[in-house]
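> missing the sequence, but the structure's below:
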């Protein structure tokens, strides 16, 4: 790992920042998040410092079962995982399926468990086990479409979008008017009030009968806003501490308090571009400012990978190369909830097949120390809380290397975290002047004490990072 070990070249240590509120060209700092961020009924207190881990049951073990996955729970708990997001566990449609096993997202029954994974009783027991270990469970929900052999296809065709001839159709991209190509699923019609009520009842089943802690809602932006306005209060009645994650970048989802969190796609894509030398780290400021202007509540999910990115866009190593660890430090310390995907802690450098059985090649757990260290810091230092629970991100500008060094701090009360990232493939040397940050810090990865003083010079090797806390 690239950490403070790379600072052995330092001639003298710098204070990590600039005078609070200074706006001159030399070593200024700037608050990058809105001061008027509002509380949200969608953000339960238990998630204030939580992280999230996506579970791909099919690919997790050779058996691909709930029982086999359960053997990994002690390891995940030890690593510091808080929320387990299960990709859909429902039976998969046989009709028009892709590949030999089909997509998790072609659901044939919303209130059953895929028999290839196990039984409903086994899933209920797994939920109880996870919660008994102090972790939470959210279930991947697929509200936009069903598989073609869902009972509603024949019993309630009016629940579906139909063409001029009355034929049920697959989902359409509203921007182009053309099909997405999701031919294995049938598009649901939210203009039908009975469909809306049926969908809410199916979600309530998992809250009331199984006891899950919330939902990750697939393509939530393709479902009308007024459905979430109708559904979420009902769900919240069943579980006042429900956690809702939207697969979207749609401000009303959070601003209207329907969802606690949605996807930090724009920052994710920017991290890929910076790693590939196509964008400057300064562009991070532009993204943060844009999002701060659009969102008044909740927080983003920050990620290096997930099931879609891994299978369709490439592995972390393919997209980020030597920048991967620095990008992990960014994603896990910037405001928002960090996500890990199945196999990420093992340095998964393999694109998992989406419609076939394709077991994760674990090959040890070489990235576990990196992620455990970051998760432990998030748990222990309140500055890294999610949304209002944490400290706002305050930029630290480095004049000599502003196109390469991205630095910031987050402070909450007397506690703070200071981050320096060399987001370039060249070594960087820079000087910082800020008496406000003078003092002793813990170097998180080296577990050593660092004394910061003013007017001192630092060096960072390519794609290296320095993570300090008080």
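Done, it's in. Note that the structure is predicted; figures quoted are calculated from it, not measured.
> From now on I want contacts and neighbour counts done on CA atoms only, so please keep to that.
Noted.
> who touches residue 150 in this structure?
93, 107, 108, 109 (Cα atoms under 8 Å, 6 or more residues apart in numbering).
> Just among the residues you listed, which is most surrounded?
residue 107 (30 neighbours; other Cα atoms under 10 Å).
> Distance of that residue relative to residue 75?
Taking Cα to Cα, to the nearest Å as the measure, residue 107 falls 30 Å from residue 75.
> another one to put next to it:
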């Protein structure tokens, strides 16, 4: 099966509390729970066409909420929003208490979620945050043999190979939030590589940078032998979650962690868990091959196809650019995770992109059908979620908050309808993701047709072929708001590349399911209709040339 990931924040997914007070507390606005992912809900996600769920925000992170005497609130000065960032980890060996019905049994509830997810035929991905952690990191759930981060550091020096943190020995960091003040002596370097005791509001001021054996504050010398203490600590954390049955990790800001660590770590992990899925958040295409060679299965494709398609939706790019972009990714083309939304990016249906999920559907169709790479859908994307709420720390920015307690209206209404609410967009996503699983699209070869259709770009059209075995697909995507009848010329070279003969072919039309028979000839103009903001695929059963 082709990997198809459904990214979801449990904190928001099952929260049916519609209070949605701006900056509201846990008590006021509520929180979703692990138990909200019932067998029925998991089945709906599977039926959408997904194979994996990325549960975002599972590990315990800094928050302004207290959960009994054993889990106090973090200092408000180092928490973004009321709920806090899922990427300011406070305990790598624990789960977020807000996600549990019974806080004392929170790990049992997560383990039960793992079992339910697997029973539904889905695999589980969680975040691994290796570059930074909360300024108030303190694990109360770590194994007895584990020392906390920084517990044995020499804080009198800026850098030491076995220190977990970087220090500014003569300086004190002070952060404030209202009447609350947080101080840290000596100051530690901030998560986004800021070696200052005065990080700005735009820095990752709530986090501390982890030391992997590079003297970042000095001469950038590397100290990997013997293996730095941080390396061993991180490997232990990954083994801990993999042993529980987690099937994969989305590795946050992997490019800020040295590649030699990933090579060492992934090799050791996969000796024990050979099927473990490792996904790297990387934004530097010139470095992609480094991370592939280090052992990552897949890398984020944000600055490639995603950026191009968003520009296209905004009228700032041409459909003719798609083929060239795909060609530029040839060296790592099977290693890129395709998506059109995630927690970092602006919602497609927001006012900042196209304002309507239907108008964005062509971009998802291209993402899903041009190759067999892993796909990702962000919860609510399939319902046209606009992300235009002003939740608190997260303003009206077109993103669904990761910092606040909130309830997402599209998801809430879908859940309250028990999946019975009509959602034409969701039906289109389900049909598209189902089509993307066919071997023709999951494994087939690709041939760009737009360069051979001189007027397609001006009409917002993109055409291509996919071929596999005795099957061929002609796909035309329409980025315009009017339906179009188009004539596609298939050049002689395409016949050679896909091994197409000119015998009678059975044609199945997607998505309407109609059938007919045709005979294709080189440079013949083949006619089909494409709906507004839609996609049409004609699936041919062909005889391959011998």
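Looks like it arrived, so ask away. None of these values were measured; they are calculated from a predicted model.
> between the contacts of residue 150 of the first structure, which is closest to residue 248 of the first structure?
residue 107 (20.2 Å; Cα to Cα).
> To which residue of the second structure is the closest one aligned?
Residue 107 of the first structure maps onto residue 89 in the second structure, with residues paired by TM-score structural alignment.
> now swap in residue 345 of the first structure and tell me
Using TM-score structural alignment, residue 345 of the first structure lines up with residue 382 in the second structure.
> again with residue 228 of the first structure
Checking TM-score structural alignment: residue 228 of the first structure goes with residue 262.
> could you measure the nearest residue to its match once chain neighbours are set aside against residue 244 of the second structure, distance?
Closest residue to residue 262 of the second structure apart from its sequence neighbours, by Cα to Cα, 6 or more residues apart in numbering: residue 294 at 5.8 Å. Going from residue 294 of the second structure to residue 244 of the second structure by Cα to Cα gives 24 Å.
> higher neighbour count, the two?
residue 294 (18 against 12).
> My guess is the residue nearest to residue 262 of the second structure contacts residue 266. True?
Yes. If you go by Cα atoms under 8 Å, residue 294 of the second structure and residue 266 touch, sitting 7.5 Å apart.
> Just say helix, strand or coil for residue 540 of the second structure.
Assigned with DSSP: H, G, I helix; E, B strand; the rest coil, residue 540 of the second structure falls in the strand class.
> Relative to residue 505 of the second structure, how far out is it?
6 Å.
> who has more neighbours, those two?
For residue 540 of the second structure and residue 505, the more surrounded residue by other Cα under 10 Å is residue 540, and the numbers stand at 22 against 19.
> what sits against that one?
Residue 540 of the second structure touches 471, 472, 473, 474, 505, 506, 507, 508, counting by Cα under 8 Å, 6+ apart.
> swap the cut-off to 10 Å and go again
Listed by Cα atoms under 10 Å, 6 or more residues apart in numbering, the contact set of residue 540 of the second structure reads 467, 470-474, 504-509, 515-518.
> need the strands for the stretch 301-450 of the first structure, in chain order.
Taking DSSP state E, counting those that start in this stretch as the criterion, the stretch 301-450 of the first structure carries its strands at 337-341, 393-396, 405-412, 415-422, 428-432, 439-443, 448-452.
> before we move on, what about the stretch 101-250 of the first structure?
Going by DSSP E, counting those that start in this stretch, the stretch 101-250 of the first structure shows strands at 136-141, 145-147, 185-187, 214-217, 243-246.
> Which stretch of the second structure lines up against the fourth one?
Right, the one you point to is strand 214-217 of the first structure. Against the second structure, strand 214-217 of the first structure falls on residues 248-251 (TM-score structural alignment).
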